[in-house]
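Novice: how does the following fold in three dimensions:
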Amino acid sequence: LAVLLNMTKSAISHQLRELRDAHLVKSRRDGKVIYYSLDDKHIEDIFEIGLEHIRHIDDKSK
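Specialist: As a prediction, this is how the structure comes out:
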């Protein structure tokens, strides 16, 4: 994730903590690995609406 977003691991960790504190994502630990997912169905719906909006804007600009 850090490489993909061109950010340090520390910055990614900080952002994920902020998202978790805002109840936008939840985390699950499996040994040394922490898995993150959207917190609930409501957040998933909001995320999907945001993606739909971005796709709509991209389609209009072509």
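Novice: use CA for all of it now, contacts and neighbours both
Specialist: Noted.
Novice: list of residues touching stretch 18-28?
Specialist: Stretch 18-28 has contacts (C-alpha atoms under 8 Å, 6 or more residues apart in numbering) with 16, 34-40, 43.
Novice: filter those to the buried ones?
Specialist: Using 16 or more other C-alpha atoms under 10 Å as the burial test, the contacts of stretch 18-28 include 16, 38-39 as buried.
Novice: could you look up the SS state of Arg28?
Specialist: Here Arg28 is recorded as strand under DSSP: H, G, I helix; E, B strand; the rest coil.
Novice: one more, for comparison:
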Amino acid sequence: MMLTSQEDACEVTCVHPEAVLKARVAMPDTGCVDNASALLKAVADPTRLRLLSALNTGELCVCDLSAVVGISESAVSHQLRLLRAHRLVTFRKEGRIVYYRLLDQHVTALIGSALDHVRE
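Specialist: A predicted model of the protein is given here:
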């Protein structure tokens, strides 16, 4: 449990109706919040974030991803299934090789922004 210090809370109770209304109007619906939360949980796993970061450089096959991240191909495939289920990556097959890439620019921006933020 996190205790609140004096700096974390208002010293008096006051509500700013215009600001509250503006925030409520901008608030996404519950389904959207739940889906976004699930997506961020998927990205929050260190192994999955490393896979996404590797894919941020371009398309890679499962074997390449295994070599980059340092886990088994089976473990990579398992994580990629999860990332695919959250619509973060997509794939294509070329013969017996499966290549993965980030789904779209939103995912690229999400990964880039998260990493840029922690580097600052």
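Novice: follow-up on the earlier one: filter the contacts of stretch 18-28 of the first structure down to the ones in helices?
Specialist: 16, 43 (DSSP state H).
Novice: for the contacts of stretch 18-28 of the first structure, work out which two are farthest apart.
Specialist: Farthest pair in those (C-alpha to C-alpha) is Ile34 and Ile43. Separation: 19.7 Å.
Novice: and the contacts of stretch 18-28 of the first structure as CSV, adding distance to Lys26 of the first structure?
Specialist: Converted to CSV, those look like this (distance: C-alpha to C-alpha, whole Å):
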residue, distance to Lys26 of the first structure
Leu16, 9
Ile34, 10
Tyr35, 8
Tyr36, 6
Ser37, 6
Leu38, 6
Asp39, 5
Asp40, 9
Ile43, 11
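Novice: centroid residue for the second structure?
Specialist: The structure's the second structure has its C-alpha centroid closest to Val43; by C-alpha atoms, centre = their mean the separation is 3.3 Å.
Novice: so what does His53 of the first structure match up with in the second structure?
Specialist: Mapped onto the second structure by TM-score structural alignment, His53 of the first structure lines up with His117.
Novice: look up how far Ala109 of the second structure lies from that match.
Specialist: With the distance defined as C-alpha to C-alpha, to the nearest Å, His117 of the second structure ends up 12 Å from Ala109 of the second structure.
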